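Chemist: Provide a 3D model corresponding to the input given below.
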Amino acid sequence: MDPTLYCPGLQYELRESADNRLWSVQPPYTGCAWQGPISATATAMSTVGAGVTSPGQTGARTTTAPRRPMRRGGKPPPDRPQRALFCLYLKNPIRKLCIDVVEWKPFEYLILLTIFANCVALAVYTPFPNGDSNVTNGILEKIEYIFLVIFTVECIMKIIAYGFLMHQGAYLRNGWNLLDFTIVVIGMISTALSTLIGDSFDVKALRAFRVLRPLRLVSGVPSLQVVLNSILRAMVPLLHIALLVLFVIIIYAIIGLELFSGKMHNTCWNEKKEAFMDEPHPCGANGFNCTEHDSDMVCSEFVPGINNTWEGPNSGITNFDNFGLSMLTVFQCITLEGWTDVLYNIQDAMGRTWQWSYFVSMVILGAFFVMNLILGVLSGEFSKEREKAKARGDFHKLREKQQIEEDLKGYLDWITQAEDIEPEGEDQSNQDARNNPANEMESTDQLGEEEIQQESWFKKRKKDFERINRRMRRSCRKAVKSQTFYWLIIVLVFLNTGVLATEHYNQPLWLDRFQEYTNMFFIALFTMEMLLKLYSLGFQGYFVSLFNRFDCFVVIGSISEMILTHTNVMPPLGISVLRCVRLLRVFKVTKYWRSLSNLVASLLNSIQSIASLLLLLFLFIVIFALLGMQVFGGRFNFNDTQDKPRSNFDSFWQSLLTVFQILTGEDWNAVMYTGIAAYGGVHGFGVLACIYFIILFICGNYILLNVFLAIAVDNLADAESLTAIEKEEEEEAQNKSKSPTPHEEENVEEEEEEEHSVEEEETEEDGQYDGERSEHDEEAESQTKMTLDNEEEYEEEQNSQGCDLEGKFEVRS
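Modeler: Got it, this is the predicted structure:
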């Protein structure tokens, strides 16, 4: 049982001494119902230890095994094997030093800082084609040795501390440690090969694994581990979906190979000019007619090895000539990016007859059905993990509650036994408690006489003003929570939105004046609304609501924009940015629109998981951007007759933008075609470059981005359930009373907080006012008290009258 017991408002400890008998109380211990018995037993435990048993013990004293020391944060130390690497025991000084270092918090921060610095060094590196380099890259290559040494030392120290592989809890038994070990080993191999044989292709390929080092940040950030582990748990059902997708792609690839093989290489050729069309595309006898376009044009057939023949669309990559390219083309069509271009090229080559049925059925079956199963799986797994986490939280709360109840019972039993040992101290404290009320009553009588003498005309007027002020605040509070006020604010918000929508380029002068005056009008109305709520709810009650804070920010921003506009203090660009604050007024409708308010509240509740997912997505983009720089850096300018495409991997920031473009699915296939052509096209191993883009698109678009949709779907379900519960509560309330209360249109939680803060303030004021106005009654009660003979008669009289004089004296004071 935990020897530390918590109580509301205090924390004290009961610690067992070395002989397992004496117990001591650590002050302060005020604020609990049983503080008296503890103070009474504090002295008794120091002298009579052998006769008192510890909490939870009855009868003879039992000995317990010594507890293991707790680490900082309350977590027990991990179980370590008695021997590591077959020779290093726990008492070995080298192993003890390694354990202390690797479990030292600053060491963990140092490793994370080193990983971050390594990511910066990789980002600063500038790739050049044909093995070229510059001075900066040379310096970074030397710094790379320092990073490799640091990571190697960390790896060796953890192996010494935890062991290598052969026991539970060893270094390689952890998946993140396995990733670290793999990166370190590959780094050592690439460095050794670079030193021995120079920068060959194999060495560069191994160096590309350095981009995995940012993944080590995941092992140091627990929130990232939670999100990534949730995604990894969904890998088994996702694997089933992947097999189904692969099955669909293979079927359509084989069908396309049978129907469209070799149909997309013929194009129009001008025999006189010996040139192709400006924008070449396939042609055929039943498809596009070159003669109708130009009498000198003929449909030239594809002849391999001749320069004046056209390979096909996208440098001959988009076709159904073999099984591999056919699968790549089908996958592109399933992603819904550029599938119409493939359809139109097939129609130009074969005619506009039945070809559309192949592509339409492929899109419906592959994109609309099979690919959307990924979202369903992720949403289902996310909901399951959320329910499991909620169940675990409820279970832990229940266990903590039961443990606290058991501890309380044990300590109270122990305190009861301690009270029986030395009751004299309690008798003395009770005698002092009997003498205190009489002294307090005498002092309150003197204070009452002084207050009567000091009361003046100004004080009475002040009391009357406070009473009127409270009534006015109640009336204003009812007004701001009424149905009429609700619809008035809604109408004003929509009118303001309509006025803002009238702004356009090169608008007339009278419209400028109209917008200016209406903006000042709405600012005045919304400012009056804010001041009215501040007066009715009070400063504290108003700012309890997050929406009221947002509303105050919008009003202050609008007033600042109006002042700066008329004084010409800020430049025009700054004023234009500040005017965007006006648009935030539209969000005022979320306060009064219940279903929308519940949806926003659900999204705000999931902001932590969304933030962790955003961090993981950014880490994913950084890794693939660095990998793209290693693989495609400086290679997209291979064609001297054309400009270098904007989507490239020549710098870190441009690589980040290109990777994000591929994640969104916008024209990702064009970037893939350029990457394949940069390595020689379809005639060599350049077609293998598509693996990078396919993995990036699947992991980024279909998995990570769909997790956002899974969170949104889950939040939408929560918002709908919350709205349904509120509607049921409204119906029950209407069945009990047909007159609905004004606050039904407000947010329930914010309403309770505002009402509680305002009513508490007014209750305190009313209590002070009533206490000051009831002096005559208090004087009569004090005289009645003084006529009592002794303390026992006073207590009987007090109980018979049914009033708490002590409380009234406290109010009076």
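Chemist: make it CA atoms for all contacts and neighbour counts henceforth
Modeler: Noted.
Chemist: Quick one: the strands in the stretch 401-550 of the chain, in order.
Modeler: Using DSSP state E, counting those that start in this stretch, the stretch 401-550 of the chain contains no strands.
Chemist: swap in the chain?
Modeler: Taking DSSP state E as the test, the strands found in the chain are 4-7, 10-16, 23-25, 83-84, 88-89, 267-270, 275-276, 297-300.
Chemist: And for the last one, what's in contact with it?
Modeler: Taking C-alpha atoms under 8 Å, 6 or more residues apart in numbering as the criterion, the residues outside strand 297-300 that touch it are 266, 267, 268, 269, 270, 271, 283, 284, 289, 290, 291, 309.
Chemist: Out of the strands of the chain, flag the one nearest residue 166.
Modeler: Closest approach to residue 166 among the strands of the chain is made by strand 83-84 (9.0 Å; C-alpha to C-alpha).
Chemist: quick revisit: out of the strands of the chain, flag the one nearest residue 156.
Modeler: strand 83-84 (12.2 Å).
Chemist: Run through the neighbouring helices and strands of that closest one.
Modeler: If you count contacts as 3 or more C-alpha pairs under 8 Å, 6 or more residues apart in numbering; DSSP states H and E, strand 83-84 packs onto helix 135-162.
Chemist: Please generate a structure for the following sequence too, so the two can be compared:
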Amino acid sequence: MDYSSIVFREFTHESLQRIECYRQEEAERITSERSEETLCKNNINDHHLINKSSKDPANASKRKPNKELATGETLPLILQYKFPPKLIGKPIEEIDQYYRVEYGFMVISANNTIYRFSSTRACYLFSPFNCFRRIAIRILTHSLFLTLVMITILTNCVFMTLKNAPEVNEYIFTAIYTVEALIKCVARGFILEKHTFLRDPWNWLDFIVIVLAYITFFVHLGNVAVLRTFRVLRALKTVAIVPGLKTIVNALIQSFIALRDVSVLSTFILSIFALVGLQLYMGTLRQKCVPSYDSFVNNTNSYSEGFNMSFESYLTKIDNEIYWYKENGDYLLCGNASGTVRCPAGYICWKDRGMNPNFGYTSFDNYGWAMLSCFRLMTQDYWENLYQLVLSTAGRYHAVFFVVVIFFGSFYLVNLILATVSMSYLKEQILVEAENKERERRRKDDELEIQKEEEGKVLEAHALLHVDNEQYVENRRSFEDSNHTNLHPDFPIELEQNGKKKKLSHKQSFQASPSPFQCDKLIAGATTIPFFRETQNNSTDEDRKSELVVSCSDLADLGQNDNRLTITLYQAEPHVQHVQTTEILSAQESNRTSFLPKNTAATNTSGVFIRLVRIYCCEWSCKLAIFQKIQAAVAFIVLDAFMDLFITICIILNTLFLALDHHGQSETMTLILTTGNYVFTAVFAVEATLKIIALTPSKYLKNGWNVFDLLIVTVSLIELCFAHVKGLSVLRSFRLLRIFKLAKSWSTLNRLISIVGKSIGALANLTLVLIIIIFIFAVVGMQLFGQKYGENFGKDMPRWNFFDFFHSFMIVFRVLCGEWIESMWVCLECAGWPCVPFFLLTFFLGNLVILNLFLALLLASFDSNVLTEKEDEDDKIGEAIDRIQRFFHLLIENLVYFFRGKKQRQKDADVENKNNENPLSTAEELVNNIPSANFNQSEDINFAVPLIHDLSTTHEGTEEQPIHDETIEFHPTQSILYTPPSCCPKMILKHFCCCAKCIPQGIHERWTTIRRHSFSLVEHRYFEWFIIVSIVGSSITLALEDVHTRQQPTFSEVLEIFDKIFTIIFTLELILKWFAYGIKNYFTDGWNILDFVIVVVSVLGTGLHLFGVADIPAFKSMRTLRALRPLKALSKFAGIRIVVNALFGAIPSISNVLLVCLVFWLIFSIMGVQLFAGKFYKCVYVGTHDRVAASENVTNKTDCLNKNFTWENSRLNFDNVLNGYLALFQIVSY
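Modeler: Okay, the predicted model is just below:
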């Protein structure tokens, strides 16, 4: 983009006249284009004019706004360089051609952000030149104003979390928001023109919040006060301020747009399922067991009233719930169809009794509740309860309905939402990356442009200074004669830091050793180094002088691996003044563009930057010979591969010690574990100390793992110092971080940690959006339903509630984890129907959209080879193990060589001498050992053998005779056919040669013919389909066996006959494949091995049944392995084989990831043992094992036992690491 013609002018009255001129020119241009367009349409039949005007002139000439100069963007770098500082915060004329024809002006803030305003009167009162409006503009564009607004919003959010916040807070924050809105209206205008207050969608939220706040202040309408809750939506304004959040929000908006079609499809499918459920299960969940009429008349129950009871009176009585049958405290649901729950004796199943289960909110009685139930099935939240209720009242065959709903709703629609959200984000991310690349390209172009302008300024300054070229050349040559190591004593280097100047004389050689005590001398600021640069053509007439200005942070990043540094500077005339650049040079990488020209002198001066880093930035070394020897010895020990192996073993042992901690352990065990902790802490502390000595502190801290080790050692030492201080026992948990040190030697763990770390960085913006969403819903839930919970439950508050912000936050987080239906039932009980849209919206936005976006982005961090690619770094653990293996191999070889004796060694020597004397004998043996192919002769085949022409034979005393390139044709009387390979393994033929020689030729030919026919049979497609049908039939017979089979002898006998038939078929298939492929080739295929195992299991099961021992428990499990038969079908279809092979191929990577997950779970399991061991005991009633009611006032074990209750542990607890694993598995699988 060419910005050379742009000129920044302050907005004045003349600017309004220029806008009128621009508008007039634009109107003339549009009129001209429309005339040209009309001319094209009038000559539509002229083919030449059509081709000439193929492009629409009106569309081709339409101006578009410059994206670089859009409102809210940062001013381009080249324009920042040109922008006069005196115009910061002041109205200036529009520089974008697109906006020049509009009545408006620009304002550039101090951080180079672009603002646009209308040049018309704001609110019909304030012109662009009004002092009040200019003050408002100055305030609005100042970065401090935005900061104050954000602080106000965050403070308001904090007060919203308080249960009983003072009412005066509402007035204060409303006043602040009102002042903010007034400033914006004065600066921008209200709504009529572009760039006014309500033309910005983010201001709509502010306006609505302020209006609702004043309504609640002045209009007392009861529940209207809840409208104040929507003030929390102002937290969304952080999206417009925090960098990177706009990308996430745009992705979410695009996701909602893309989810439009998916939502319609999901609603349509759920509607179909809801209508089906409505027709099938309407009223079925209200079926109860009530006493029968006969039981009342015949006095067979406690409610009998004798023979005089009429049927009408009976119908009236059974409406009373006291007569209904209960089981485990709940009314028993029943049915009259086959497979339903039957009522006990004296009761009958009666429909339309009482309300539905779960407070009456689980039913298919109308379309709304049926839709909610189907949505519950789709999200799989507590769906098994609904499944059991329906099967109890409708029958077991209705399980098909739930299978279909779960498959299409949960497996299809939910994953379709995941795919849609993921695609929307990826598209947005691609656009953002393209914009970032384009912005980076423009930045580099701007830097080049600035560099050229800087060169021009330096040339102008050089021409004005009239430097004496001859004297300059002489001074330079004299400087070069001194090998460029020291500067002239009269002209020292002048360093300027924060306005303070410091001179370095020639005695301060740049080869001096740095001092460890000079770290504090390098402070933030600019360092100025005068130098002369040469041009690329080495012309001394064009030499010119400049002065480098660099930041100390840039110096610290330069060349950290150089050991010795030199500098080449040229001395200058004393009277020459310095020409100082105003920009900062960042010379960290050679491919970065500098504001200064790239030339020889600039390259030479890069050395001084590196040298200054060495001098000022803690590059520690000691020149004492004794210390260097000690350092070398320590480095030899601590950097050796065996040291890493030793530390890894210590980490594993330390992990084992941590995992042995459990509840109720003996004092001896506690002492052992404590001592072990001291030992391992000392080992890791010594390791860190030795590495610091060997590497020096600066090099040690450059490695991230070393910093991590040092942090763990420091925390461990602090924990030892405060081990007996109450409240600091949580520091023990930091010991668990030692397990992560395994990542240094475990490549899979290292890669996964790196992936997760990178993903966390990439998902930081999405995490912030998620936190904002959770916060908003938590506050809204607390404001809407918190009071209702207090009124309805009082002291018997349920664990999941909206009474305060903490519990509200937890219940929203639970909804995001997928568990929403039970909390919604409790909310409906106390707050009514508003709970339904609240929970559904929370679940949809939080779980189905944002959390799915989390999953999609995490999966995007993995590529196909991320877990199998090799590490570039050296594997010291592998090196140590390899050295140990080589040592033992060498030891074993020496021992064997020693004990074999002299005789054997002499025998080996004789064999070696024989081979050396007659090398051809070995070759002949190899040729003779080559197995001959099996061929069968036939008369119909001819073949040709090409001879290679470049082979030749040589003999002593004769010349080489090359073999000519020719082809010899053979015409045998019989052709050659390939026959199946030998079915006997080579090992058998090698040790039992008679097996290959004693078989007569005729028998061998018949055997080959049988195998050939077997091969043709098993390869025939009809045979394959017959086996597939047999597999399906066998699977059906296995599926028909159930607990009632033994009660039907005939049916059971038929199933046994079919089982034997299928066993014979599969056995014959196995034998035929042995004949066709040979035993060796058969067992080289994993699918054939699976078939063999299945056949063996079937034969054994049939044999056990024939001998009458199949019912023995030890052998009964053998028959259950017949369930493997359907697996035979997997090998018959190519597509299924590919999928299964892919699954098996992924097992190694999955195993590695599973091991890493177990390590992560181990950390949390050990932490759970340390924090919660022995804390899951509870007091329960004897016999029922129900928790004792709160009214019993039981606070500890002693109270429980004194009141004759039972003190027992929960099934899930953290008393040891294994129990912790089970508890964590329940958490991750929820």
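Chemist: Need the TM-score between these chains.
Modeler: Laid over one another, the chains give 0.68 as their TM-score (TM-score structural alignment, normalised by the length of structure 1), with 620 aligned residues with a C-alpha RMSD of 3.9 Å.
Chemist: thinking again about what came up before, got the strands of structure 1 as a markdown table, with distance to residue 388 of structure 1 columns?
Modeler: Converted to a markdown table, the strands of structure 1 look like this (distance: least, C-alpha to C-alpha, whole Å):
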| stretch | distance to residue 388 of structure 1 |
| --- | --- |
| strand 4-7 | 28 |
| strand 10-16 | 32 |
| strand 23-25 | 40 |
| strand 83-84 | 37 |
| strand 88-89 | 40 |
| strand 267-270 | 60 |
| strand 275-276 | 64 |
| strand 297-300 | 65 |
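Chemist: so what corresponds to residue 798 of structure 1 in structure 2?
Modeler: Matched to structure 2 by TM-score structural alignment, residue 798 of structure 1 sits unpaired.
Chemist: Tally up the residues packed near residue 798 of structure 1, please.
Modeler: Other residues lying near residue 798 of structure 1 total 16 when counted by other C-alpha atoms under 10 Å.
Chemist: go on, the one 3 residues further on?
Modeler: Close neighbours of residue 801 of structure 1, defined as other C-alpha under 10 Å, add up to 9.
Chemist: cool, and residue 427 of structure 1?
Modeler: When counting by other C-alpha under 10 Å, one arrives at 11 neighbours for residue 427 of structure 1.
Chemist: What segments of the stretch 201-350 of structure 2 are helices?
Modeler: 201-218, 245-281, 293-297, 311-317 (DSSP state H, counting those that start in this stretch).
Chemist: I'd like to know which of the ones you listed is closest to residue 415 of structure 2.
Modeler: Of all the helices of the stretch 201-350 of structure 2, helix 245-281 sits nearest to residue 415 of structure 2, with 10.7 Å by C-alpha to C-alpha.
Chemist: The closest one: average distance to aligned residues in structure 1?
Modeler: Compared with structure 1 after the fit, helix 245-281 of structure 2 shows a mean deviation of 2.0 Å (mean C-alpha distance after the TM-score superposition for structure 1).
Chemist: list the helices and strands that helix packs on?
Modeler: The helices and strands touching helix 245-281 of structure 2, judged by 3+ C-alpha pairs under 8 Å, 6+ apart, are helix 367-379, helix 415-465, helix 764-793.
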